[in-house]
Every structure is written in C-alpha cells, then in structure tokens.
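Asker: my questions are about this predicted structure, shown below with the sequence.
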Amino acid sequence: MVVSRINIRPSDVGNFISSVLDITSPFSVYVMSHVGNGIVYLILSDFIEEQIGLLADTLTVLRNQVANIRGNLILEIAPLGLKNLMDVWGGVGKKLQLMTQIKSELDPTNVLNPGRFVAGI
C-alpha cells in the first residue's frame, strides 16, 4: 500500500481528482479529500512487487502534475522498493541550501534523524 498526501489549492481539487482516476487506472485507488483546505490523500493498493517501477512512474507523473498547479506530493507510506526509486518528499528546489544550513546549526553532529528529511538531510 502507498499513501500519498497532496497539497493543492482548494479550487484545483475537483479537476485533480478526475485526472488521478485516469492516471492511476492500473491500480486500486482510494481518494480522500479535504476540499476546504486542498489536502488530498491518495491510497494505491493491490499492486505486486513487479509493478513498483510502474508505480514510481505513475507517482512521478502525478507529482509533476501537482507541481504544475503549484502543489506538492509527499509519500507518507510506501514500500522500501518505491522509496529507493523516488524521493518521498519530492523536490525542494532552491530551499535545500537553507534547510541544510539550518540542520547544520541545530544538529552539528547529525544525530537527530540523520538522512530522514528532504534530500537525505
């Protein structure tokens, strides 16, 4: 099972959910949405290990679609094979340098959850 949280503008939720159902057709899909705040939970299930590559490709398409409408997609629950193929947090762009500096200041010995945050910080 894969659970992803998508954050988009509330006005984009309806159109996004319609497109999700087309893109994710090879899998069993459950969608839960908080239309008022633009949070959409997407649960993909009933896939086999051989479909992990297809699943990663599907989620990458969704992540790109979400980025085009100025949102983000985070993998909250995913099998290790999928986590090895894609970043659970997605891209952070120019903010990575600032995040790295903050992490270095607050945790100079890198003992607080090493490698568990964005881009392995």
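Answerer: Cool, the structure landed. Residues are numbered from 1 along each chain as shown.

Asker: going forward, measure contacts between C-alpha atoms and count neighbours the same way
Answerer: Fine.

Asker: now do the strands in the chain.
Answerer: Taking DSSP state E, the strands of the chain run over residues 2-7, 28-34, 39-45, 72-77.

Asker: from the contact counts, what lies against the second one?
Answerer: In this case it means strand 28-34. Other helices and strands packing on strand 28-34, by 3 or more C-alpha pairs under 8 Å, 6 or more residues apart in numbering; DSSP states H and E, are helix 13-23, strand 39-45.

Asker: pick the most deeply packed of those.
Answerer: Burial among the helices and strands packed on strand 28-34, expressed as mean neighbours by mean count of other C-alpha atoms under 10 Å, is greatest for strand 39-45, which shows a mean of 19.

Asker: this is the other structure I want to compare:
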Amino acid sequence: MKKIAAILLVLAAAPVAHAKLPPPSAEAQARAAETAAKAAWSAKVDAYKLCQAQDRVAALYYEQTKAAGKTTRPPMATAGCHDPGPFAYTRPEEKPRETSGAHSPAGTATQPPSTSTPAAEGKPKP
C-alpha cells in the first residue's frame, strides 16, 4: 500500500517539475558556457591521461614478453598522445545587432537590386 501511495505521489508531483522556467540571464549563460568549456577540457585531459597509461602498459607488456623470450607482433601505429595544455577560457565577444549578420548580404548593400528606370518603361507595350 505504501509503495502505491509513493508512486501516486510522484506521479501527482510530475507536472510541477515540468513547469516552464524563465530564460537564463546573460551571466548564467556565460557561466554555463564556461562550465561546458571546462568539462570539454577535462574530457581531453582524461583522454590524454588514458593514452599515457595505455602506452605505459604496452611498453611494460613488450618488455616482459621480450624478457620471457617470446616473440610479439610489432605495435600497431596509433596517433600520439596530445597534451591539451592548461585550461584557458576566453569569453566570446558580444556582437551588436548591426554586425550579427541578420541584415542584407554585403553585395545587396553595395549594389541594391533596384534600377533607376521605372517599371512601366521596362515592360513592352501591347
């Protein structure tokens, strides 16, 4: 009975969880972008450390098999380990609306598609 009551309570509270939240502020968006960049950098660091560990294990394996007198195949050629370097985040510059690219293309701005001749003169007379 308690399990059913708990399930019903969770189902009754579910619509509250789907309430529409206000859009995040510019500061919150900037913090989210920086957090995402830091997470991506952390993933690169983790991949770099994994690559180094795999290289150490492979070197130890080849060393031990040579010491045991066994023959091994040559190691498979792979991409080297690339150090991602220290974390550096530069906040993207906020562009004003005039330079955001929402306007006409540059060609249309320098040479408008309109002509100086009236539309009536361009049409042939019947």
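Answerer: All right, it came through fine. For clarity, every value in this text was computed on a predicted model and none was experimentally measured.

Asker: please state their TM-score.
Answerer: Laid over one another, the chains give 0.22 as their TM-score (TM-score structural alignment, normalised by the length of structure 1), with 41 aligned residues with a C-alpha RMSD of 3.8 Å.

Asker: quick one: which of the helices and strands packed on strand 28-34 of structure 1 is nearest residue 6 of structure 1?
Answerer: Across these, residue 6 of structure 1 has its closest neighbour in strand 39-45 (5.0 Å, C-alpha to C-alpha).

Asker: the closest one - contacts with which helices or strands?
Answerer: On the basis of 3+ C-alpha pairs under 8 Å, 6+ apart, strand 39-45 of structure 1 makes packing contacts with strand 2-7, strand 28-34.

Asker: and of those, who's closest to residue 59 of structure 1?
Answerer: Of all those, it is strand 2-7 that lies closest to residue 59 of structure 1, at 9.1 Å by C-alpha to C-alpha.

Asker: helices or strands up against that closest one?
Answerer: Counting by 3+ C-alpha pairs under 8 Å, 6+ apart, the elements that strand 2-7 of structure 1 packs against turn out to be strand 39-45, strand 72-77.

Asker: please identify the most buried of the helices and strands packed on strand 39-45 of structure 1.
Answerer: strand 2-7 (a mean of 19).

Asker: secondary structure element holding residue 35 of structure 2?
Answerer: Element membership of residue 35 of structure 2, judged by DSSP states H and E, is helix 26-67.

Asker: could you point out which element follows that helix?
Answerer: The C-terminal neighbour of helix 26-67 of structure 2 among helices and strands, as given by DSSP H and E, is helix 106-110.

Asker: one step back: make TSV out of the helices and strands packed on strand 39-45 of structure 1 and add distance to residue 74 of structure 1.
Answerer: Shown next, in TSV, are those (distance: least, C-alpha to C-alpha, whole Å):
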stretch	distance to residue 74 of structure 1
strand 2-7	5
strand 28-34	15
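
Asker: for residue 99 of structure 1, which of the ones you listed is the nearest?
Answerer: Each of these was scored for nearness to residue 99 of structure 1 using C-alpha to C-alpha, and the closest is strand 2-7 (20.2 Å).

Asker: now the angle between strand 39-45 and that closest one, please.
Answerer: With axes from the mean of the first three to the mean of the last three C-alpha atoms, to 10 degrees as the criterion, the two stretches strand 2-7 of structure 1 and strand 39-45 enclose an angle of 160 degrees.
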